[in-house]
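Q: Here is my input; please provide its structure:
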Amino acid sequence: MRDLLFLAHRVPFPPDRGDKIRSFHVLRHLARDWRIHLCAFADSAGDRDPSPVFRDLLASCRIVPREKAMPLAALQAVAMRKPVSLTAFASPAMARAVAEVRGGGVTAAYIFSGQMAQYHGPEPTVMDMVDVDSAKFAALADAAAAPKAMMLAREARLLGAFEREVAAGVAATLFVSEAEAALFREGGGRGRIAAVENGIDAGFYDPQAIGAVEPGGPLIVFTGQMDYRPNVDAVVHFAQRILPHIRRTHPDARFAIVGRAPTPAVRRLAGEAVIVTGEVPDTRVWLARAAVCVAPLMLARGIQNKVLEAMAMARPVVASAAAAEGIGHGGTIAVASDDGDFAAKIIAALDGPTGNPAARARVLERYDWAARLAPLDRILQDIAS
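A: Reported below is the predicted structural model:
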């Protein structure tokens, strides 16, 4: 077997949030044919000693605590004329860890997320950008007021230039959807650019695996990391602007916000009509209880795992156009155009069938991880040869 350096901005385990789900499944897939040498940042003390189940996939593992404060990263970014996205992840300890792996010899590298591209080396490299992060900052800048808009626009401009520079110097650059790949090409991205879509573990996200669930009134469920700004904005907007319309016809309907680390703005929503769970042992229990799952994101990039998970659990889903973009749902979910349309489609789901077997069938047909990652095998075969 050949040796592969795998760089990630977070330890890819446990696969319990969007980026870690993708990085874990990619790493596990690559471990069939490569000896994987992982260099990754730890967000918490628990990340520093991952489970033996995960370590068994690896030939070696170097985990570096990420301790740099954001104010320091911002000052460094200004002084060095770099994006904060890079200075926040610039670490002498990580540079040493990467150098150690390279010193032992590697055939190729897989870099997960643009923040880690600053550790790019001479070996043939696959760069998994996942999303066009610079476009996300540009969209945030358009929606912000000065002076924050200026800071975000700066980040978008500098990060975009860096993304294009990286893509021109690696063997292949990957995005999570063809829409993201096309956006990058339109923005001047060059080189071998391909889409490798996210998949889902449909055996895990299976309503039959949960069994009977606690009965209750109409429950509208949102799942996600609740200190992530687009998720926070989405649930606040939904609770304040859309839920009241739904409760006029379904006064017993409640909105459950399911996910770890809810911000104060999210916690303040809790009340008679809104449940804020914080971290839960198993989101499938809440998905199984849902009369309808929602993804009302105003800003979304790539493929939303929360939508795939709800589809796999055979739940009715109502999503914004941004959240649905990139998902080949084949009409098995409802896509809403505005607040009124969102409320109307949720009411229709509450009044309609209790399940959505067509959505699960679509997931089984299109989003198996092995099928989604097959293009990656071809790319790595090309660069290794």
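
Q: CA only for contacts and neighbour counts going forward, please
A: Will do.

Q: Which of the three states applies to the closest residue to Arg362 other than its chain neighbours?
A: If you skip the residues right next to it in sequence, Arg362 has His329 as its closest partner in space, 6.7 Å away by C-alpha to C-alpha, 6 or more residues apart in numbering. Secondary structure, DSSP: H, G, I helix; E, B strand; the rest coil: His329 is coil.

Q: do the same with His37
A: strand.

Q: which stretches of the stretch 201-350 of the chain form strands?
A: Counting by DSSP state E, counting those that start in this stretch, the stretch 201-350 of the chain has strands at residues 219-223, 254-258, 274-278, 292-295, 317-320, 334-336.

Q: could you dump the ones you listed to JSON lines with distance to Arg48?
A: Formatted as JSON lines, the entries for the strands of the stretch 201-350 of the chain read as follows, by distance: least, C-alpha to C-alpha, whole Å:
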{"stretch": "strand 219-223", "distance to Arg48": "26"}
{"stretch": "strand 254-258", "distance to Arg48": "26"}
{"stretch": "strand 274-278", "distance to Arg48": "23"}
{"stretch": "strand 292-295", "distance to Arg48": "32"}
{"stretch": "strand 317-320", "distance to Arg48": "36"}
{"stretch": "strand 334-336", "distance to Arg48": "40"}
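
Q: One more, please, to line up against the first structure:
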Amino acid sequence: MGDILFLAHRVPYPPDRGDKIRSFHLLKALAKLGRVHLAAFADDAADEGHAAALDPYVATRHVERRTRSQVAAGLAALRTGRPVSLALFESAGIAGFVAQTLRERPIETIFVFSGQMAQFVPADRGAARFVMDFVDVDSAKFAAYADTARQPMRRIHAREARLLGAYEIATAARADASLFVSEAEVALFRRHSGLGAEKVQALGNGVDLAFFDPAVAVERPNVPTPLIVFTGQMDYPPNMAAVIRFARESLPAIRATVPGATFAIVGRNPAPAVRALAALPGVIVTGAVADVRGWLAAAAVVVAPLDLARGIQNKVLEAMAMGRPVVASPAAFEGIEAVAGAELIVADAAGEAVAVIGLLTRPDAAARLGLAARARLVADYSWESRLAPLAGLVTAPRAVAV
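A: Okay, the predicted model is just below:
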């Protein structure tokens, strides 16, 4: 096939957080189908330094630091009537690279990762096919924020939800195919947009089963046990809310029955409210760790007590791949193809402490749950199987003339 132009809102390396995990494996898969030209933003100097690691997968690349602040983006968004999410990612450099690449390279497919990057797809793209990977319905996330926020943030989030939702629908209407990470996200977007299966479909996440393998020897932390583990980016509001609630509400009940239980919050950039949890009895806040597998391997139970979650929770898949018993909230379980009660436990806020206590006090049952979790992931969640439909998506003829 012809060349592929891949646009990503963040350098797709290293695959150590949700968006980078998906974008990196998509990039690897696309590189097997044709020559890839990458345009992406870097969050910081470290991100810029990682760009060279992608050279085995790309023919050309343009990576630039995203420097616009939230305040500047907010003012620009108000002035232009656009979503803040788009204003944050405006760039003459990216736009110029896209225009030059379309002009000079035989681009057959433009593959866009994350809705913010769709603004760089020109209205006149010639014969190039446009595949849009939204991953999640971001506008729904802002709507959920608005439901629980106080003024003025309630109004700000509601505005973002409204404008971004309209932009998502307009983008999907002009794309040849729009992808989401789960059937639940697909169903939600179809209801909002009125678009059907010929335009909107699911492309699920996988797991690197050779990396997240309980048989691989990893260094475990020297911490009190039994260990309850949560993993994630710890300046992300839904993760922050989850661990704060769990540490303050569920952990005391767990420790009343299992006094030595320790809750480890494992992930980079813990916000001040998260760091403060380390003052509570039985709580550890690690910050960034060299290898999350050691913490997962040491865990008696992995928890995902999120009240707000979009798409697929990689943290749940990785824990299951490591053969660990997982207690997930209904929101964190949504979109995961596993049998609740047999391959993981699903419990809401009212029931999560009882579920964790049950696993801590019945290690044989916990071990069986972990083995079943690993078996499910091996059977259904390799990246190769999950991304198998990608070839057909990027090589199909244009659906409509735009």
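
Q: one step back: most packed of the strands of the stretch 201-350 of the first structure?
A: Across the strands of the stretch 201-350 of the first structure, averaging neighbours per residue (mean count of other C-alpha atoms under 10 Å) puts strand 292-295 on top, at a mean of 28.

Q: After superposing, tell me the mean distance of the helix of greatest length in the first structure to the second structure.
A: Longest helix in the first structure by number of residues (criterion: DSSP state H): helix 148-169. On the superposed models, the aligned residues of the second structure are on average 0.5 Å from helix 148-169 of the first structure, with distances taken as mean C-alpha distance after the TM-score superposition for the first structure.

Q: tell me, that helix lands on which residues of the second structure?
A: Aligned using TM-score structural alignment, helix 148-169 of the first structure spans residues 153-174 in the second structure.

Q: and the matching stretch, which residues are buried?
A: Applying a neighbour-count criterion of 16 or more other C-alpha atoms under 10 Å, the buried positions in stretch 153-174 of the second structure are 154, 156-161, 163-165, 167-169, 171-174.

Q: and what of stretch 31-43 of the second structure?
A: Buried residues in stretch 31-43 of the second structure, counted by 16+ other C-alpha under 10 Å: 31, 33-42.

Q: go on, stretch 181-191 of the second structure?
A: Of the residues in stretch 181-191 of the second structure, those buried by neighbour count under the rule 16+ other C-alpha under 10 Å are 181-187, 189-190.

Q: can you redo those residues as TSV with secondary structure and distance to Phe111 of the second structure?
A: Compiled in TSV, these are given as follows (DSSP: H, G, I helix; E, B strand; the rest coil; distance: C-alpha to C-alpha, whole Å):
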residue	secondary structure	distance to Phe111 of the second structure
Val181	coil	15
Ser182	coil	18
Glu183	helix	20
Ala184	helix	22
Glu185	helix	19
Val186	helix	18
Ala187	helix	22
Phe189	helix	19
Arg190	helix	20
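
Q: Identify, from those, the entry nearest to Glu334 of the second structure.
A: Nearest to Glu334 of the second structure among these, counting by C-alpha to C-alpha, is Ala184 at 7.4 Å.

Q: can you pull the contacts of that closest one?
A: For Ala184 of the second structure, the contacting residues are 311, 334-335, by C-alpha atoms under 8 Å, 6 or more residues apart in numbering.

Q: Please apply the same query to Ile346 of the first structure.
A: 246, 292, 318.

Q: To which residue of the second structure is it aligned?
A: In the superposition onto the second structure, Ile346 of the first structure corresponds to Val356 when matched by TM-score structural alignment.

Q: Same question for Val292 of the first structure.
A: In the superposition onto the second structure, Val292 of the first structure corresponds to Val301 when matched by TM-score structural alignment.

Q: my guess is that match contacts Thr225, does it?
A: No: using C-alpha atoms under 8 Å, Val301 of the second structure is not in contact with Thr225; the gap is 10.7 Å.

Q: Quickly list what's touching both of those two.
A: Between them, Val301 of the second structure and Thr225 share no contacting residue, judged by C-alpha under 8 Å, 6+ apart.

Q: Where do the helices of the stretch 251-385 of the first structure begin and end?
A: Across the stretch 251-385 of the first structure, reading from the start of the chain, the helices by DSSP state H, counting those that start in this stretch fall at 264-267, 283-289, 305-312, 321-324, 339-351, 357-366, 369-384.

Q: hey, which of those helices is tucked in deepest?
A: Stretch with highest mean neighbour count among the helices of the stretch 251-385 of the first structure: helix 305-312 (a mean of 26; mean count of other C-alpha under 10 Å).

Q: Tell me the counterpart residues of that one in the second structure, please.
A: So helix 305-312 of the first structure is aligned with residues 314-321, judged by TM-score structural alignment.

Q: what's the burial count for Ile246 of the first structure?
A: Here the neighbour count serves as a burial measure; for Ile246 of the first structure (other C-alpha atoms under 10 Å) it reads 21.

Q: And it, what's its match in the second structure?
A: Aligned partner of Ile246 of the first structure by TM-score structural alignment: Ile254.

Q: Likewise for Asn198 of the first structure?
A: Alignment note (TM-score structural alignment): Asn198 of the first structure maps to Asn205 of the second structure.

Q: Likewise for Ile383 of the first structure?
A: If you follow Ile383 of the first structure across to the second structure using TM-score structural alignment, you land on Pro397.

Q: Is its match in contact with Phe130, as I believe?
A: No: in this structure, Pro397 of the second structure sits apart from Phe130 without contact. The criterion is C-alpha under 8 Å, and the distance is 10.3 Å.

Q: so how many other residues sit close to the aligned partner of His237 of the first structure in the second structure?
A: Using TM-score structural alignment, the equivalent of His237 of the first structure in the second structure is Arg245. The burial metric for Arg245 of the second structure, expressed as a neighbour count using other C-alpha under 10 Å, is 15.

Q: so how far is Arg268 of the second structure from Arg245 of the second structure?
A: For Arg245 of the second structure, the distance to Arg268 of the second structure (C-alpha to C-alpha, to the nearest Å) stands at 19 Å.

Q: Can you tell me how far Ala261 of the first structure is from Arg17 of the first structure?
A: Taking C-alpha to C-alpha as the measure, Ala261 of the first structure and Arg17 of the first structure are separated by 12 Å.

Q: Overlap in contacts, these two.
A: Overlap between the neighbourhoods of Ala261 of the first structure and Arg17 consists of Gln225, taking contacts as C-alpha under 8 Å, 6+ apart.

Q: Identify the residue nearest Thr249 of the first structure in space, chain neighbours excluded?
A: Nearest residue to Thr249 of the first structure, sequence neighbours excluded (C-alpha to C-alpha, 6+ apart): Ile347, at 7.8 Å.

Q: so who does the one you found touch?
A: Taking C-alpha under 8 Å, 6+ apart as the criterion, Ile347 of the first structure is in contact with 246, 249-250.
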